[in-house]
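Participant: attaching a predicted model along with its sequence, questions to come.
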Amino acid sequence: MKNNRLAYPYVGWIALFVILPLVLIVVYAFTARSGGFTLENFSNMEIYLPVFFRSFWLAFIATAICLAIGYPVAYFLSREGHGFRRIATILIMLPMWMNFLLRTYSWMSILENTGLINTFLQNIGFFTLFNGIFGTSYAYFPMINTQGAIVLGMVYNFLPFMILPIYTVIEKIDYRVIEAAQDLGADTKNVFKRVILPLSLPGILSGITMVFVPSVSTFAISKLLGGGMVTLLGDLIEMQFTGGSYNPYLGSAVSLVMMVIVLICMAVMNRFGEGEEGAVAL
């Protein structure tokens, strides 16, 4: 009984700051400006389908890039010595100790038309050589305020959330299982394909979830690196709550639809992961 009482503050915290906001979102989503029940907030949402598609597409690209980079890094770290792993883990987490907005602002100064990259290319005469070969007249490469810059910001900010879960899972794989597979005649490729990859699947799913969810709902990255030229779901929701077109009812409806779609994607992915693990076990 005493241990249960210790959990009361945490239950109250979750109820106040997690459950209550979700309930308010649901209530506002089905409420009209006049105060009555309505489905109008959802019926006109087709005009925002391009925003939904763009947000999920860019989040998917960022997640795929994080997985392509994060898995080899995590696997490499798991094969190294304890001292190297500790230093590498600190270096991976080091940018996360800095403010999120500050990290994103730093990429603005790097990608701007007069930023670090374009200035360096100008100083070494790259644009003169490039224009002479291809007959163009570039004074700089436009990198800021593009979808590519937004994806880059997502990858940079969320990559540690992909590396660390995968690394944690791979590190805990019993090496005797790998030795058993080698004793049974499996080469390096088959050991990875049939042993390491299936056993690391929980870390992969955790990493995908931890990258995809904040990527699809981000608004700070798209606002700073997209310059307001690329509207994502996070920007759309923010405009409904803080912009001139103040409409918390529509913003709640968009938020609710986004959460439902994300939950469906996560459920399908987890179901797929369970199927993969069962196939490997068989």
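Facilitator: Nice, I can see it. Numbers count the residues shown, from 1 in each chain.
Participant: from now on I want contacts and neighbour counts done on CA atoms only, so please keep to that.
Facilitator: Will do.
Participant: can you confirm Phe192 is in a helix?
Facilitator: Yes. Assigned with DSSP: H, G, I helix; E, B strand; the rest coil, Phe192 falls within a helix.
Participant: tell me, how many residues neighbour it?
Facilitator: By other C-alpha atoms under 10 Å, the residues close to Phe192 number 15.
Participant: which ones are touching it?
Facilitator: Residues counted as contacts of Phe192 (C-alpha atoms under 8 Å, 6 or more residues apart in numbering): none.
Participant: next one: Met1
Facilitator: Met1 neighbours (C-alpha under 8 Å, 6+ apart): none.
Participant: measure it to Ala7 for me?
Facilitator: To Ala7, Met1 is 10 Å away according to C-alpha to C-alpha, to the nearest Å.
Participant: host element of the spatially most central residue of the chain?
Facilitator: Centroid-nearest residue in the chain: Val211, 2.6 Å away (criterion: C-alpha atoms, centre = their mean). Element membership for Val211 (DSSP states H and E) is helix 201-217.
Participant: by contact count, what packs against that helix?
Facilitator: If contacts are counted by 3 or more C-alpha pairs under 8 Å, 6 or more residues apart in numbering; DSSP states H and E, helix 201-217 sits against helix 49-79, helix 147-171, helix 233-242, helix 248-281.
Participant: ranking those helices by burial, who's on top?
Facilitator: Mean neighbour count, computed with mean count of other C-alpha atoms under 10 Å, is highest for helix 147-171 among the helices and strands packed on helix 201-217, reaching a mean of 22.
Participant: circling back: please state the offset of the helix holding Val211 from the chain centre?
Facilitator: Distance of helix 201-217 from the chain centroid (C-alpha atoms, centre = their mean, to the nearest Å) equals 6 Å.
Participant: which residues sit against the next helix or strand after that helix?
Facilitator: Once the chain leaves helix 201-217, the next helix or strand it forms, by DSSP H and E, is helix 220-225. Here helix 220-225 makes contact (C-alpha under 8 Å, 6+ apart) with 101, 104-105, 107-108, 144-146, 149-150, 153-154, 228, 230-232, 235.
Participant: then this one, side by side with the first:
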Amino acid sequence: MATATARRTLVTTLLLAPATAWLVVFLVLPFIAVIVFSVGLRAPEGGYQAAFTLAQYANLGARSTAFWNTMVLAPAGALACLLVAYPVAYYLALRVSPRRRLILLALVVIPFWTSLLMRTYAWMYILGARGIPAFLDLIGIPDVRLLNTPGSVMLGIVYGYLPLMILPIYVSLERLDRRLLEASADLGATPVSTFLGVTLPLSLPGVMTGISLVTILLLGEYLIPTLLGGGKVFFIGNALVDLFLQSRNWPFGSAIAVTLVVASVLVLLVANRVTARISGARQVDLI
């Protein structure tokens, strides 16, 4: 018995070794380097100078605008994605035949086949002076500015991240036991009551997964604010690019990066806690 257990342990260790080595080399060690940089000083010519100080963390307020924009627009973008994604996922999971469902799911995923850069450039043209504003000017609504505004950034966020919100919600809804919906209807519940009392609670794990996934990605977003915000809507990702590549203040940039990772971990912890409580409550209700 002991020999069999040891053999299984050895096989498991060998199977996990490549993935573990990959994570250590390309995730853990770089993050440790970032932490070390964050407690250092900027060298006179730029870069990193060895030291041990928390001055970089104390100076985080210097990038308060980037933090504020990110902490406001990232959750708002996730919420906007949710409001658009839930009806789409509901329709795909519960209102479409299996054959049509595959086609519509493919249409949801197809935008990922094109670079986000190209799709964002397309929105730059649509929202730019020769796009929608030109059309509005033709019908008598002049001087409408859509590009380089928080609204254009929000639109780009919803368009770019919508599939990542649709798919986890769709999975939750697709696994939903249809007999629960039928039982609710047989007991006299209205469609709205069935949705609020059965469908929505059972799909909340997928909702939380989509919200956490989109929010975490948006915390480090750089491309959409740069192209659609025109340098007027700064995210933390824009601040990191500026600090590492322009001003070459690696310690300060590392401190911001560590703070960003901590914020992402907090989002995951909160999402997991909420999902666990929802799942527990669901099991109790079903019992």
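Facilitator: Okay, I see it. Everything numeric in this text was worked out from a predicted model, so none of it was measured.
Participant: average gap between the helix holding Val211 of the first structure and the second structure?
Facilitator: For helix 201-217 of the first structure, the mean deviation from the second structure after alignment is 1.1 Å (mean C-alpha distance after the TM-score superposition for the first structure).
Participant: excluding sequence neighbours, find me the nearest residue to the aligned residue in the first structure for Asn238 of the second structure.
Facilitator: Matched to the first structure by TM-score structural alignment, Asn238 of the second structure sits across from Asp235. Leaving out its chain neighbours, the residue that sits closest to Asp235 of the first structure by C-alpha to C-alpha, 6 or more residues apart in numbering is Phe219, at 4.9 Å.
Participant: wait, that neighbour touches Met239, no?
Facilitator: No. With contact defined as C-alpha atoms under 8 Å, Phe219 of the first structure does not reach Met239; the gap is 10.1 Å.
Participant: circling back: show me the contacts for the match of Asn238 of the second structure.
Facilitator: Thr218, Phe219, Ser222, Lys223.
Participant: now do the contacts for Ala50 of the second structure.
Facilitator: Ala50 of the second structure makes contact with Phe37, Gly40, Leu41 under the criterion C-alpha under 8 Å, 6+ apart.
Participant: highest neighbour count among the contacts of Asp235 of the first structure?
Facilitator: Using other C-alpha under 10 Å as the neighbour criterion, Ser222 leads those with 28 neighbours.
Participant: to which residue of the second structure is that one aligned?
Facilitator: Ser222 of the first structure maps onto Pro225 in the second structure, by TM-score structural alignment.
Participant: gap between its match and Gly160 of the second structure?
Facilitator: 12 Å.
Participant: got it, and Tyr57 of the second structure?
Facilitator: Distance of Tyr57 of the second structure to Gly160 of the second structure, given as C-alpha to C-alpha: 32 Å.
Participant: with adjacent residues omitted, what lies nearest to the equivalent of the residue nearest to the centre of the first structure over in the second structure?
Facilitator: Per TM-score structural alignment, the equivalent position to Val211 of the first structure in the second structure is Val214. Leaving out its chain neighbours, the residue that sits closest to Val214 of the second structure by C-alpha to C-alpha, 6+ apart is Ala78, at 5.8 Å.
Participant: check contacts around that neighbour.
Facilitator: Residues near Ala78 of the second structure by C-alpha under 8 Å, 6+ apart: Val158, Ile211, Val214, Thr215.
Participant: got those residues as JSON lines, with distance to Leu105 of the second structure columns?
Facilitator: Formatted as JSON lines, the contacts of Ala78 of the second structure follow (distance: C-alpha to C-alpha, whole Å):
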{"residue": "Val158", "distance to Leu105 of the second structure": "17"}
{"residue": "Ile211", "distance to Leu105 of the second structure": "19"}
{"residue": "Val214", "distance to Leu105 of the second structure": "19"}
{"residue": "Thr215", "distance to Leu105 of the second structure": "22"}
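Participant: across to the first structure, which of those hold up?
Facilitator: Of these, the ones still in contact in the first structure (both residues aligned by TM-score structural alignment, their matches' C-alpha atoms under 8 Å) are Val158, Ile211, Val214, Thr215.
Participant: closest one to Ser172 of the second structure out of the residues you listed, please.
Facilitator: Distance to Ser172 of the second structure across those (C-alpha to C-alpha) is lowest for Ile211, with 13.6 Å.
Participant: the closest one touches Leu79, doesn't it?
Facilitator: Yes. Between Ile211 of the second structure and Leu79 there is a contact under C-alpha under 8 Å: 7.4 Å.
Participant: which SS state does the equivalent of Gln56 of the second structure over in the first structure fall under?
Facilitator: In the first structure, Gln56 of the second structure lines up with Asn41, judged by TM-score structural alignment. Of the three states, Asn41 of the first structure takes helix under three-state DSSP.
Participant: all set now, cheers.
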